[in-house]
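>>> Here is a sequence together with a model predicted from it:
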Amino acid sequence: MGLKEWILPQDKHFFNMLENESQNVLDGSTAFLDLLNNYESIKEKQQKIKDIEHQGDDFVHEIFEELNKTFITPIDHEDISKLASAFDDVLDYIDGTATRLVLYDIQKPEENMLKLAEVLLKQATELNQALSGLRNIKNPKEIERRCIEVNRLENIADDLYKTSVADLFKRKDAIEIMKLKEVYERLEFATDKCEDAANVISDIVVKNS
């Protein structure tokens, strides 16, 4: 077997794993927005998100195991590691948010929570499409456009977070403020990690196109 033939299966394998993880993030974002939009059977829906997060852990462990035993990769080891970690962080924060909705007995999601979840789902959708273009990088401008959109959406999420927290501190119930602030924080962290993933994808395109 020649060098090219040896490299190509690894190339396909790493992209398969990253695409699985990206799709899992999209699934988690979709499930979380569904939880907020249809706020019933919350514990069951939170468990579904937990299961998706556990699947994400399996994906990222598989990627790191392959990185540890593979010398030649289609893109830099460090970039694969950063991208896998960013996707994993997104799911961790989604799961953490859903968990707090249950633990803190949040009776009804606030409007800005829904808006943040919608932004998060849009980011996950753009990331999934951007990642699918990395196999051959035939259209680097399209990938970069999607990464820029993820960054733009993060700015929207940041504004929503600031407004939401400012509104919280106008209330009188300190415990309620603390609970809701944690929910908003983790949602905003999830959008930050989407931006981190987009920045890694953008760097990969620059290096490989």
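In hand now; what should we look at?

>>> only C-alpha atoms for contact and neighbour calcs from this point on.
Fine.

>>> For the residue nearest the centre of the chain, list the residues it contacts.
With the centre of the chain defined as its mean C-alpha position, the nearest residue by Cα atoms, centre = their mean is residue 90, 3.5 Å away. Counting by Cα atoms under 8 Å, 6 or more residues apart in numbering, residue 90 makes contact with 25, 189, 190, 191, 193, 194.

>>> and with 6 Å instead?
190, 193 (Cα atoms under 6 Å, 6 or more residues apart in numbering).

>>> which SSE is it in?
Counting by DSSP states H and E, the secondary-structure element that holds residue 90 is helix 77-103.

>>> The structure to be compared is supplied as follows:
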Amino acid sequence: MDAQRESLWRRIVDRVFPKTPDFFALLAEQAGMVVHSVGLLARYMEHGDREAGEAVKADEHEADVLKVRNLHLLNEAFSTPIDREDLYRAITHLDHVVNYCKSTVNEMDALELTPDEFTRKMAAELHAGSQFLRDGYAVLHENPVEAEACADRARKAERKVEKLYRKALVELFQGEDYLHMLKRREIYRHLSNAADRLADAANTLHDIVVKIS
């Protein structure tokens, strides 16, 4: 009887105070998904690898599944170890990076463009920044100081992408092939936007560190 009472009491407690999801692990997993997607984008830009381009598109669907799952857990959680608004921002910013990877490949296909030196370098910097971001979220719970350092490195990668973006535009807008200029600018802009979202995710990581330290 005592065991039955204990089991009933545990079920009641679990229903009233459900177990808090491990949001640190969930964010680390989602950040790892970003690294995978951006890595595929970098491979696509390096070699014009069509298989990698198609994999980027498939990754976007898997990333959406992770985003929806994490947002659902956030909405259902009784309490969270991280500010709810910061969790929401981190989840959505990470997802936006993957979305821009897909948009870049889709528009290159639609506009019949191939990778160039600037798209290769921008994608490589994005990949490096995403790795810093993943490392930061991975150590956030155990080592907030290192997480903050990783966030700073990710922001530096974003600044490198922006410098490449401006240099690319200067070189692009030469000559008279205006249609090509406009097409290519759209691709550069998608990569710049991906870097912006990467910086947003890094800024959110920094904000979380400040609040939990």
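Good, I have the coordinates. All figures in this text were calculated on a predicted structure; none of them were measured in a lab.

>>> Quick check: TM-score for this pair?
After superposition, the two chains reach a TM-score (TM-score structural alignment, normalised by the length of structure 1) of 0.90; 200 aligned residues with a Cα RMSD of 1.7 Å.

>>> The next helix or strand after the helix holding residue 90 of structure 1 - contacts with which helices or strands?
Where DSSP H and E defines the elements, the next helix or strand beyond helix 77-103 of structure 1 is helix 111-132. Taking 3 or more Cα pairs under 6 Å, 6 or more residues apart in numbering; DSSP states H and E as contact, the helices and strands that helix 111-132 of structure 1 lies on are helix 3-37, helix 140-168.

>>> now with 10 Å?
Contacting helix 111-132 of structure 1 under the criterion 3 or more Cα pairs under 10 Å, 6 or more residues apart in numbering; DSSP states H and E are the following elements: helix 3-37, helix 77-103, helix 140-168, helix 174-208.

>>> So which of the ones you listed is nearest residue 123 of structure 1?
Shortest separation from residue 123 of structure 1 across these is recorded for helix 140-168, at 5.1 Å, computed as Cα to Cα.

>>> Kindly name the residues of structure 2 that line up with that closest one.
Following TM-score structural alignment, the aligned partner range for helix 140-168 of structure 1 in structure 2 is 144-172.

>>> Comparing that stretch with structure 1, how large is the average distance?
On superposition with structure 1, the average gap between stretch 144-172 of structure 2 and its aligned counterparts reaches 1.2 Å (mean Cα distance after the TM-score superposition for structure 1).

>>> Of all the residues in that stretch, which ones are buried?
Applying a neighbour-count criterion of 16 or more other Cα atoms under 10 Å, one finds 144-162, 164-165, 168-169, 172 buried in stretch 144-172 of structure 2.

>>> Kindly report the same for stretch 114-134 of structure 2.
For stretch 114-134 of structure 2, the buried set under the neighbour-count rule, 16+ other Cα under 10 Å, comprises 115, 118-134.

>>> Look up the closest residue to residue 189 of structure 1, ignoring the ones flanking it.
Nearest in space to residue 189 of structure 1, with sequence neighbours left out and distances taken as Cα to Cα, 6 or more residues apart in numbering, is residue 93 at 6.7 Å.

>>> Over to residue 74 of structure 1?
Nearest-residue entry for residue 74 of structure 1: residue 11, 5.0 Å, with adjacent residues in sequence omitted and distances by Cα to Cα, 6+ apart.
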